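1. no sequence on this one, just coordinates:
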């Protein structure tokens, strides 16, 4: 089957990612909460990784981001963040629970609230293209 993105982790001891998108998070101007632009975010577990390879896959993903020229912050050992040139970003996190414990979250820069249509539920699984 191979690797995929899924709302349900391989490790049953981990939480299922929310299938319904909540209202996007408001952008903040300093410490003032805004009612205007919002950040969008989506999270998945990386499933189907070979047994015992979570650490190696974590490092391989970081290296792929660096090869793409993305700014990578890996100052926290179990978390890696990639900032893309267009303001979007990715966060990879190892939950430290063994196999099936890598999560991937994508997030946007602030987008005008008027451009956000009604949010549909995220797909339950995103298979790796062949």
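-> Thanks, I have the structure now. Worth saying up front: this structure is predicted, and the values here are computed from it rather than measured.
2. from here on, contacts and neighbour counts on C-alpha atoms
-> Fine.
3. Could you report the distance from residue 122 to residue 5?
-> 11 Å (C-alpha to C-alpha, to the nearest Å).
4. of those two, who's got more company?
-> Using other C-alpha atoms under 10 Å as the criterion, residue 122 and residue 5 rank with residue 5 on top: 21 against 17.
5. Can you give me the neighbour number for the closest residue to residue 20 other than its chain neighbours?
-> Nearest residue to residue 20, sequence neighbours excluded (C-alpha to C-alpha, 6 or more residues apart in numbering): residue 121, at 4.5 Å. Neighbour count for residue 121, taken as other C-alpha under 10 Å: 11.
6. what residues are up against the spatially closest residue to residue 11 that is not a sequence neighbour?
-> The shortest distance from residue 11 to any non-neighbouring residue, by C-alpha to C-alpha, 6+ apart, is to residue 100 (5.0 Å). Residue 100 is in contact with 9-11, 45-49, 54, counting by C-alpha atoms under 8 Å, 6 or more residues apart in numbering.
7. The residue nearest the centre of the chain sits in which helix or strand?
-> Closest residue to the average C-alpha location of the chain: residue 105 at 0.9 Å, with C-alpha atoms, centre = their mean. Using DSSP states H and E, residue 105 sits within strand 102-107.
8. then this one, side by side with the first:
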């Protein structure tokens, strides 16, 4: 009888120990997941340099592919404006004095009629050719890429035909003290003529 109680006690102790280890591992996994959600903050980046880099990347894209980028679509989609870009907080919990990033949203313009899918593929292929990493969860209508210096570009086809392809660019996060660009993002970016 005593050995049965001792075995039962050992079994209960083992179950409690396993439960405690499981809770501890779950807590550690939750903490690791929280850390993954935290965006890194570039201490040397500013709003001004983020503007310049986004424009530089879009200009290089326009020069290579022949498309342009504009706040106004050259299609019939004026009923669906882009969300306003600009300076955005990186964290919901610290919107006022916390880290920020630059976001810019443009329509892709200059695509010949009926060629939207081909040009979406061209843009995506051009960016990956430059070594930008394609999000493995890309879909036929939404594809994100990340540059080696942590800028991201999301190409979105609204699925409504010509004039409905947009790109959203976002810089890495930078400290609040880096806010204050002197040069606004341009309303249009087109291929440079030689």
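-> Yep, that arrived. Owing to the predicted nature of the structure, the values given are computational and were not obtained by experimental measurement.
9. one step back: which of the contacts of residue 100 of the first structure has the largest number of neighbours?
-> Using other C-alpha under 10 Å as the neighbour test, the contacts of residue 100 of the first structure are led by residue 45, with 27 neighbours.
10. Figure out the helix or strand that the aligned partner of that one in the second structure lives in.
-> Correspondence of residue 45 of the first structure to the second structure, assessed by TM-score structural alignment: residue 107. Assessed by DSSP H and E, residue 107 of the second structure sits inside strand 100-109.
11. Tell me where the second structure has helices.
-> Assigned by DSSP state H, the helices in the second structure fall at 2-37, 47-65, 116-129.
12. in the longest one, what counts as buried?
-> Taking 16 or more other C-alpha atoms under 10 Å as the basis for neighbour counts, none of the residues of helix 2-37 of the second structure comes out buried.
13. cool, the second one as well?
-> Within helix 47-65 of the second structure, the residues scored as buried using 16+ other C-alpha under 10 Å are 47-51, 54-55, 57-63.
14. Next: the last one.
-> Of the residues in helix 116-129 of the second structure, 116-117, 119-120, 123-124, 127 count as buried by neighbour count, 16+ other C-alpha under 10 Å.
15. In the first structure, what range does it match?
-> The alignment of helix 116-129 of the second structure onto the first structure (TM-score structural alignment) spans residues 54-67.
16. Hmm, residue 18 of the first structure is touching residue 6, no?
-> No: applying C-alpha atoms under 8 Å, one finds residue 18 of the first structure not in contact with residue 6, separated by 10.6 Å.
17. So between those two, which is more surrounded?
-> Taking neighbours as other C-alpha under 10 Å, residue 18 of the first structure and residue 6 compare with residue 6 leading, 24 against 15.
18. With adjacent residues omitted, what lies nearest to the more buried one?
-> Of all residues not flanking residue 6 of the first structure in the chain, residue 125 sits nearest, at 4.3 Å (C-alpha to C-alpha, 6+ apart).
19. cool, and residue 73 of the second structure?
-> Nearest residue to residue 73 of the second structure in three dimensions, chain neighbours excluded: residue 107, at 5.5 Å (C-alpha to C-alpha, 6+ apart).
20. Which residues are in contact with the one you found?
-> By C-alpha under 8 Å, 6+ apart, the contact list for residue 107 of the second structure reads 69-73, 82, 163-167.
21. could you check the distance from residue 12 of the second structure over to residue 2 of the second structure?
-> In terms of C-alpha to C-alpha, residue 12 of the second structure sits 15 Å off from residue 2 of the second structure.
22. What number of residues are in the vicinity of residue 103 of the second structure?
-> Residue 103 of the second structure has 22 neighbours, counted by other C-alpha under 10 Å.
23. close enough to count as contact, it and residue 170?
-> Yes: contact criterion C-alpha under 8 Å: residue 103 of the second structure and residue 170 qualify, at 4.4 Å.
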